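K.L.:
I would like to see how this sequence folds:
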Amino acid sequence: MNTNNYYFFFLFLSCLSAFGQHDISIDAYLDAESHSLEIKQSIRYKNTTGQTLDTLYFLDWANSFSSKTTPLGLRFNEDYRRDFHYANDSERGATHIGSFTNEAGENLKYTRPLGMPDILRVVLREPLLSGDSQILNLKYTVQIPSSKFTKYGYTPDDEFNLEYWYIAPAVHTDRWHIYSNKDLQDIFLPPSEYTIDLDLPTEYAVTSILKQRTLEKNAKRRKLHLSGRNEKEVKLYLQKIDDFYTIEVDSVQLISNVRVGQLPEAAMQAKIAAILRFLESNLGTYPLRTLLISTIESNKNPLYGLNQLPNFLRPFPNDFQYEIQMLKSITYAYLENSVSLNPRTEKWVVDGILVYLMMDYMDAHYPDMKLAGNLAHYFGLRWFHGADLYFNEQYYLGYKNMARNLIDQSLDTPRDSLLKFNYNIANPYKAGLGLKYLEDYLGDAAVQKSIEEFYDRYTLKPVTALDFERILKSNAKKNIDWFFEDYVGTNEKIDFKIEHVEKAEDSLRIILKNKRDNTMPVSIYGMRGDSIISKHWIDGFKATKTVSVANKGEDRLILDFEKKIPEIKRNNNYKNLNGILNKPIQFRFIKDIEDPSRNQVFFIPVLEFDNIYDGIILGGKFYNKTVLKRPFTYKITPTYGFKSKTLIGSLGFGGTYQFRESGLYSLSAGLGMSKSSYAEDLFYKSITPYLRLNFRNKDLRSNEYQYINLRSVNISRDKSPDVPLETPDYSIYNARYAYSNSNFENAFTFYVDSELAKKFSKVSATANYRKLFVNNRQIDLRWYAGTFLKNNTQADNRFFDFGLDRPTDYLFNYGYLGRSESKGLASQQYITAEGGFKSILNTRFANQWLTTINAEASIWNWIVAYGDAGYIKNSGSRPQFVWDSGIKLSLVADYFELYFPVASTNGFEMGQNNYGEKIRFKVTLSPKTLLGLFTRRWY
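P.N.:
This is a model prediction of the structure:
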């Protein structure tokens, strides 16, 4: 036997022993009224590490719910999930340990590592030699959390869905794999043998992956015995009405309560049989007896898309909806229960195999299924490009959404460092697409063979992503280093272009350009009409490469015609060999998904209300922006104001150049033009070129963000016969630096503005800080300071002065409903800007300098107290101290709020006449702004 054979022999033996099973015995008593479990537990810990251990680690993830400041609590804050922060202590849950002893009954010292309150570090009294075992005994109480946080816990109906309800050994391979719960469904436990005696009220039915039998029973309580081998995690579902069903397929038993509509049992049986037999054939034999798929797990890991719409809107039949969701859930459980990869750091392997198998299943069973389902056949919808897309194309769109926004992350990024959209959608999709890309490049069954070999070799054994890489490379007949170095190890995008083609009688000389810094391969297709005449794979290169291929009478060349490569842009993949335009122009009604084979122009009717002067606005918008972000966009919006009886509208275009993922990551430049009313029968026109530099943190989960914006605002206003304008037309050069770092608990923004015009120049600074305390109280502080460096605008009726409570908005930045109103409801609109006061005082403007502080403090729920104070300075007068105070009703924070003045420099305002005219309101009507209220949790 040679050296390599010895190496693999001992490696094989170590794999067999590394996950020698621990024995876990649990005696648990459920107190349903107090939502707690009294637990006596014994763990026979077997040392299979190959080294002596004097310290052991255990996962106590039930304790991750114990406070707002645990890693789980902080994660909820990052994701803007308020329910945990506002919950009572009794709703959060915790672990209370009574004792931790060895077999002799001697107390063991245990601690929780700093910053890891859900991890236990236990110091042994005697070292544990390799191959030996020690018995450890625990007594503890688990306070079960409310199910409103993660769907696991006690429910409003006093049922119990139990996850992370017991203390379990951490995995040790070459090191300890310990990390805190962050609600990512990524607990890492070794396969163990479980014996559980559960004492609970008789009204509860128990569902789990374990075998069970009744030990004792009386009128009020019963004791169940549950047992199983090679199980990594045990979840329990305790229901008053058992809604689980069981389906047997060959040697596998599926237990589930997932249902879609009134699908009959025979149909569900047929779908489950098809899925399990597909996995048996394409992955391998399931090593355990039972698969448990609950609606909770299914909903936590859904197949995102139109299939998630309510039943009456869903464009897929019930049997397909059930099948595709169960395909994902079963395949995920199949892999998770069998393959012992670290899910926090190497999840991409399981995700990639999962999506790869799902794509194969769809190709085999539903090759013609469209992404839009039945909607693809409806009149009025079927001419959209989105209706042409096949079901499997959703994976490319999901990944490209993040790549186009430059917020995609490498596949080997730890799961807790991923953006929510990335760990739910973009990264799993990219992983699966990558395996399909690799499969097409290799041109044989190497990827499928490698997946089967990987599963067969490492079922229920310790394994790493490196093992998967070794198997793939051993089966590949080409060099695939690029796949792991570029595709997996970076977030470098893929973007190829046909730069130039020279035709000869018998050959085509093609110059290809790789627009990105990678060495990934690309395929070239020769087309005649819709038929593929030739296909060539070009190995990876940087910059440009010239290749020559036989001329077979092609009329077009297309890169990646069959869409196997997840390129960030496909619209530069086309070269027409016989015509002028590489792609025809296509007009479409309403925004569509990008069709890379067409130059698309979209039209959408416009009906909106911007201000009280133009009234209802009707018109149309012509634009090229698709569902996903594009590097260059334009928008032409001619409209008609029914009240002003005038043609108005806007025009804008701009481009964005993206750099790397951090530091200066993008640069935007463009031009905007508009015409609208600024008063009754008076209009303004604006022309604004701009340049913006965007900066962000290397950690994409960080909300830290900076930008520098440079623009020239050029305004032309109609003259009013009633109010003569000294400066109806003006140009202002504006530069702004902005910094923000905000999350649910703390938010800070700061920006500095400078303005330069013919008659004045000024600088100003604004800082905002919001703090949410652990007692659920919140304070908001805002500071503003502005000063003129030069001011020769005295004849302009204070139009360019600093505003204390309602700036004149000469830059036309704000969405005033009636910007020129001095009385009436529209004049009471409040926008947080400049002085930020809510009360209307005698002195409202400053032509020298202004500085104010605005403060708010929560009283109860959406009722807030506010107070403003500051100094206002006008030429020829001393600085004047001003203040106001009142109550704010924050019905939808920052989007719809009401301000009720109480007292100010004017005196006690609530007792004054015309109090209704003093009430201010904030309202946001912009759909884009409102959308941000929902998308902040995902990005």
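K.L.:
going forward, measure contacts between C-alpha atoms and count neighbours the same way
P.N.:
Fine.
K.L.:
my read is that residue 875 contacts residue 847, right?
P.N.:
Yes - if you go by C-alpha atoms under 8 Å, residue 875 and residue 847 touch, sitting 6.6 Å apart.
K.L.:
higher neighbour count, these two?
P.N.:
More crowded of residue 875 and residue 847, by other C-alpha atoms under 10 Å: residue 847, with 22 against 10.
K.L.:
got the contact list for that one?
P.N.:
Applying C-alpha atoms under 8 Å, 6 or more residues apart in numbering, we find residue 847 in contact with 788, 791, 798, 801, 802, 873, 874, 875.
K.L.:
likewise residue 54?
P.N.:
123, 124, 125, 126, 127, 128.
K.L.:
just send those residues back as CSV, with neighbour count too.
P.N.:
Output for the contacts of residue 54, formatted as CSV (neighbours: other C-alpha atoms under 10 Å):
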residue, neighbour count
123, 16
124, 19
125, 14
126, 11
127, 13
128, 19
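K.L.:
distance check, residue 134 against residue 125.
P.N.:
Distance from residue 134 to residue 125, counting by C-alpha to C-alpha, to the nearest Å: 11 Å.
K.L.:
now residue 874
P.N.:
From residue 874 to residue 125 the distance is 78 Å (C-alpha to C-alpha).
K.L.:
could you say which helix or strand holds the closest residue in space to residue 675 that isn't next to it in sequence?
P.N.:
Nearest non-adjacent residue to residue 675, counting by C-alpha to C-alpha, 6 or more residues apart in numbering: residue 685, 4.5 Å away. Assessed by DSSP states H and E, residue 685 sits inside strand 682-696.
K.L.:
compare with the first, here's sequence two:
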Amino acid sequence: MKKQLILTFLFNVFFLSLSFGQKNNISITATLNSEADILDIYQEIIYYNTSDSVLKNIYFHNWPNAYKNKRTPLAIRFVEKNSKSFHFTNDKNRGYSEIKNIFINYELASWDSTAKDPDILNIPLKKPLLPNESVKIIVTYSVKIPKDKFTKYGVNSYQYNLRYWYLAPAIFDEKWNTYNNLDLDDLYVDFSDYNIKLNVPKEYTVNSDLVYGMTEGKLNNQYKLIGSNRPDIEVNITQYNDFLAYNSKPVSIITNLDSEKLNLVVKTNVLSRELKFIESYLGKFPHKKLFINKIEYDKNPVYGLNQLPSFLEPFSDIFEYDIKMFKVLVKKYIENTFLFNQRKDAWLADGLQTYLMMKYVEKFYPEIKALGNISTIWGIKAYNIAKIDYNEKYYFVYQFASRKNLDQPLTTPTDSLSNFNRKIANKYKAGLGIKYLENYLGEETIKNAIVDFSNKNANNKVKSTAIFNNINTTKDIEWFKIDYLQTNKKPDYTIKKVIKKGKDSLNVIVENKRNFTTPIELYGIKDNDVKYQQWLTKIDSTATVTIPKDGFDKLSLNYNSLLPEFNLRNNWKNVDKKLFTRPLQLRFVKDLENPYYNQLFYKPVFGYNYYDGIILGLTFSNQTFLNKSINFKVTPSYSTKSNSFSGSYSLRYEYLPENGKVNKIFIGLGGSHFDYAEGLPYNKIVPYAALEFRKKSYRDISSNIISTSYTFVDKAASITNPQDPETLKYKVFSLGYGYAKPTILKDIRFSTGIEISEKFSKASLNARYRLLTNTNTQFDFRLFAGAFLSNNTNTDFFSFALDRPTDYLFQYDYLGRSETSGFLSQQIIISEGGFKSKLPVPFANQWLTSVNTSIGLWRWFEIYNDAALVKNKNANVYFAYENGVRLNFVQDILEVYFPVYSNLGWEVTQPDYASRIRFVLVLKPKRIFNFLRRGFY
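P.N.:
Got it, this is the predicted structure:
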């Protein structure tokens, strides 16, 4: 009896170990109909319940169905990215999956999916699936392959790039991990064994890294592909095969990411070197072949390579090929070796990719600069941006987001990250964090941790926090686990004071200026050489450190910029007191921040208005590529037409709260001096403050701002055309609130405010709604309502304007603001009444309400209709109306209006019709840039 119990126990242990080692088995027979772009699929899945729970249903990722219509999560995601191509495409260009029948253990079964989650399939089980048991599911279905212009995966004129093209079982660990296809390329599926028979037309070739099951590899146009322990299967089916198989070691690479300027031997050697380097950190690759489609690189390129002008050949052909392949290779290596939840837990995979890229460049290309060969060009090589090493770019690019308060915690799910953070900033921050740990703990400690992590977790599901179990150190790294990973807190240390203590030592007072306590390294520097180093830890407020004075004349914190600090400029102190801690550096045009200098940048600027003519100026500022807390800009200029000096200036302080509902606070002062009419200059001074609220989501492109200002205006009086004194010198206090959410389909803007001056006070409301209908027809609606609370003015200079505001605050970009006739008088700013026709009652000194509408007929061709009620003192309400044709080339930037009919009758029949045509024209580069960047950050 005892022997029998022992045998039973051993059998159960063997059975459990066997079942826990089981992988899902997926068999697919798929036939491609190239005329209809449809895959007819017969799929068998042997699903193993490796959990401790009893399963009553099984969920599948049905990602091909994410393309079925414009209401899916994927379609909504496209709109969020400011792309309307999928929303308005023809239905034949979309994709879908059509389930025909499902059998469970050969019995017909039911299934369902919701309109909210059409790409997630739920299959209820008639019999609960117990732990360690398996079930066989057979599904017959068709997949319509979408055009590849949406996600780069799909069909084009000569090939099919297939990814996430079949039903994939979701992972269950205490709960089902189901995720929508959001074009993030992060399907979370378990390693499985695959047996695929793919039937294609005879003119097509199939590319994959799965082993061919037949000797010839191809028989009767059928490819048999076998793979074990794989995450997802990517396949290329093409008529014109541009994939090459490289006999690299220890893994063969199949790829169409190529360089025509390098020969096969060189490229093979490069790939072998990359694989050997990656293997030294991540262990042996679990398969003999690796498939890399250039789509992987096109969707996530090496930023810096693709932004620099190619005609300058900034990088050598071999470096460019090497770094491109390495980036993609590391990503594919990680995806096929470890099973991360890339939607919820991506920071370590991203960090390892960036960290290994930094280590690879550090070893094989230490001489490469961020600008490559451009850094050697005369006139450029003196700049800080030309001097930084290639790996230093990661710090500065991440800081671009950090200084704008746009950075997000590394533990943020990828579907909640902004596009800029997901593709660039968070990857860089994760890699920089690992690199900083390396500097703090030692290179061998971090490398051994990565190697141990890889050895223990290869071919398994793993969480990113597991890396900490392999870091062998007695030093405290809780700051990294908590603040660095889980918050967007920004470290910032400064040397507050240096006090000599005797002849041989110094007391250094170091202050932590923000709520983030990290280790920070203190350096003693002389002639740019490091003479002294010491790590400082646990400084949460202020600490005094005593150090030996040993051959250095400057002290610096974070000298090598390895810690992504918020501000590097306050990290320096001279040992001996000097008037200026940092000398002045004068630079032509903007540069990267150099913390060793007080930088002053100058650049020529050009402008134009009718009265000043061409404006030639020189701007002096402290503005670098990265935001600063305090920015100033002074622009003295010369007006060629008026033969007079002009210019502008500004000073702004910006505060970024770390937490709470406020994102930014601005306080500033601005002013300008130009001509407002022929030979008549004006001076304007505006102190202001603004408060920007934090967005609910970093993917949200809305803005929510309260602002206040006090505008002082002093205008020169005309001798030939006397003006009322009230229009020459005045002060206006303004308080306003603005909200805007300019998405690609629905553009909502709302603003309201009050103005108070010595002779008047008034309130106004402005609302605008723009809609692109499902037929790609644009409808634009605008409402304005304004009323004087008091009005003791003698003129209409401060009145509400029906068609062309006087712009007494000098805030609009008029080319000829005082013109009443001629071409420049036809420029309009859609503000206040928003009318295009010049009607008999152009102003309202009591109240004004107007409605402006337009509807698109074809592309940028629209019809507009406006109506308004204009009320002046001691006069009846004037009803104004008009309609016409609007050519809306670029919304709010370039538009042309052709009046047709108004209170004046048929305007098109008037002899002076050309003078009635109105236009919107914005020449400011910043406005155009903000329009183009929407949806990226």
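K.L.:
tell me the buried residues in the longest strand along the first structure?
P.N.:
Longest strand in the first structure, counting residues (DSSP state E): strand 663-679. Neighbour counts over strand 663-679 of the first structure (16 or more other C-alpha atoms under 10 Å) mark 664-679 as buried.
K.L.:
one more: stretch 888-898 of the second structure?
P.N.:
For stretch 888-898 of the second structure, by 16+ other C-alpha under 10 Å, it's 888, 893, 895, 896, 897, 898.
K.L.:
could you do stretch 469-488 of the second structure as well?
P.N.:
Buried residues in stretch 469-488 of the second structure (16+ other C-alpha under 10 Å): 470, 471, 477, 480, 483, 484, 485, 487, 488.
K.L.:
aligned partner of residue 637 of the first structure in the second structure?
P.N.:
Matched across to the second structure, residue 637 of the first structure falls on residue 635, judged by TM-score structural alignment.
K.L.:
do residue 674 of the first structure as well
P.N.:
Looks like residue 674 of the first structure aligns to residue 672 there (TM-score structural alignment).
K.L.:
what sits against the spatially closest residue to residue 777 of the first structure that is not a sequence neighbour?
P.N.:
If the residues on either side of it in the chain are set aside, residue 777 of the first structure comes closest to residue 858, at 5.8 Å by C-alpha to C-alpha, 6+ apart. Applying C-alpha under 8 Å, 6+ apart to residue 858 of the first structure gives the contacts 777, 778, 779, 864, 865.
K.L.:
mind redoing it with 6 Å?
P.N.:
Applying C-alpha atoms under 6 Å, 6 or more residues apart in numbering to residue 858 of the first structure gives the contacts 777, 778, 864.
K.L.:
mind checking the SS state of it?
P.N.:
Under the three-state scheme (DSSP: H, G, I helix; E, B strand; the rest coil), residue 858 of the first structure adopts strand.
K.L.:
where's it relative to residue 866 of the first structure, distance?
P.N.:
9 Å.
K.L.:
where's stretch 600-610 of the second structure relative to the chain centroid, distance-wise?
P.N.:
With C-alpha atoms, centre = their mean, to the nearest Å as the basis, stretch 600-610 of the second structure stands 30 Å off its chain's centre.
K.L.:
for stretch 424-441 of the first structure, same thing?
P.N.:
19 Å.
K.L.:
just stretch 73-92 of the second structure next, same as before
P.N.:
With C-alpha atoms, centre = their mean, you get 18 Å for stretch 73-92 of the second structure.
K.L.:
which residues of the first structure does that stretch align to?
P.N.:
Taking TM-score structural alignment, stretch 73-92 of the second structure hits residues 71-90 over in the first structure.
K.L.:
end-to-end on the matching stretch?
P.N.:
First-to-last residue span, stretch 71-90 of the first structure, C-alpha to C-alpha: 19 Å.
K.L.:
can you mark which positions in it are buried?
P.N.:
71-81, 84-85, 87.
K.L.:
which ones among those are found in strands?
P.N.:
Counting by DSSP E, the buried residues of stretch 71-90 of the first structure contribute nothing to strands.
K.L.:
tabulate the residues you listed (CSV), appending distance to residue 619 of the first structure.
P.N.:
Output for the buried residues of stretch 71-90 of the first structure, formatted as CSV (distance: C-alpha to C-alpha, whole Å):
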residue, distance to residue 619 of the first structure
71, 51
72, 49
73, 48
74, 47
75, 45
76, 43
77, 42
78, 41
79, 38
80, 37
81, 39
84, 46
85, 46
87, 48
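K.L.:
circling back: so which strand or helix has the match of residue 637 of the first structure?
P.N.:
Under the criterion of DSSP H and E, residue 635 of the second structure resides in strand 630-639.
K.L.:
by contact count, what packs against the helix or strand following that strand?
P.N.:
Heading C-terminal from strand 630-639 of the second structure, the first helix or strand you meet, by DSSP H and E, is strand 644-655. If you count contacts as 3 or more C-alpha pairs under 6 Å, 6 or more residues apart in numbering; DSSP states H and E, strand 644-655 of the second structure packs onto strand 630-639, strand 662-677.
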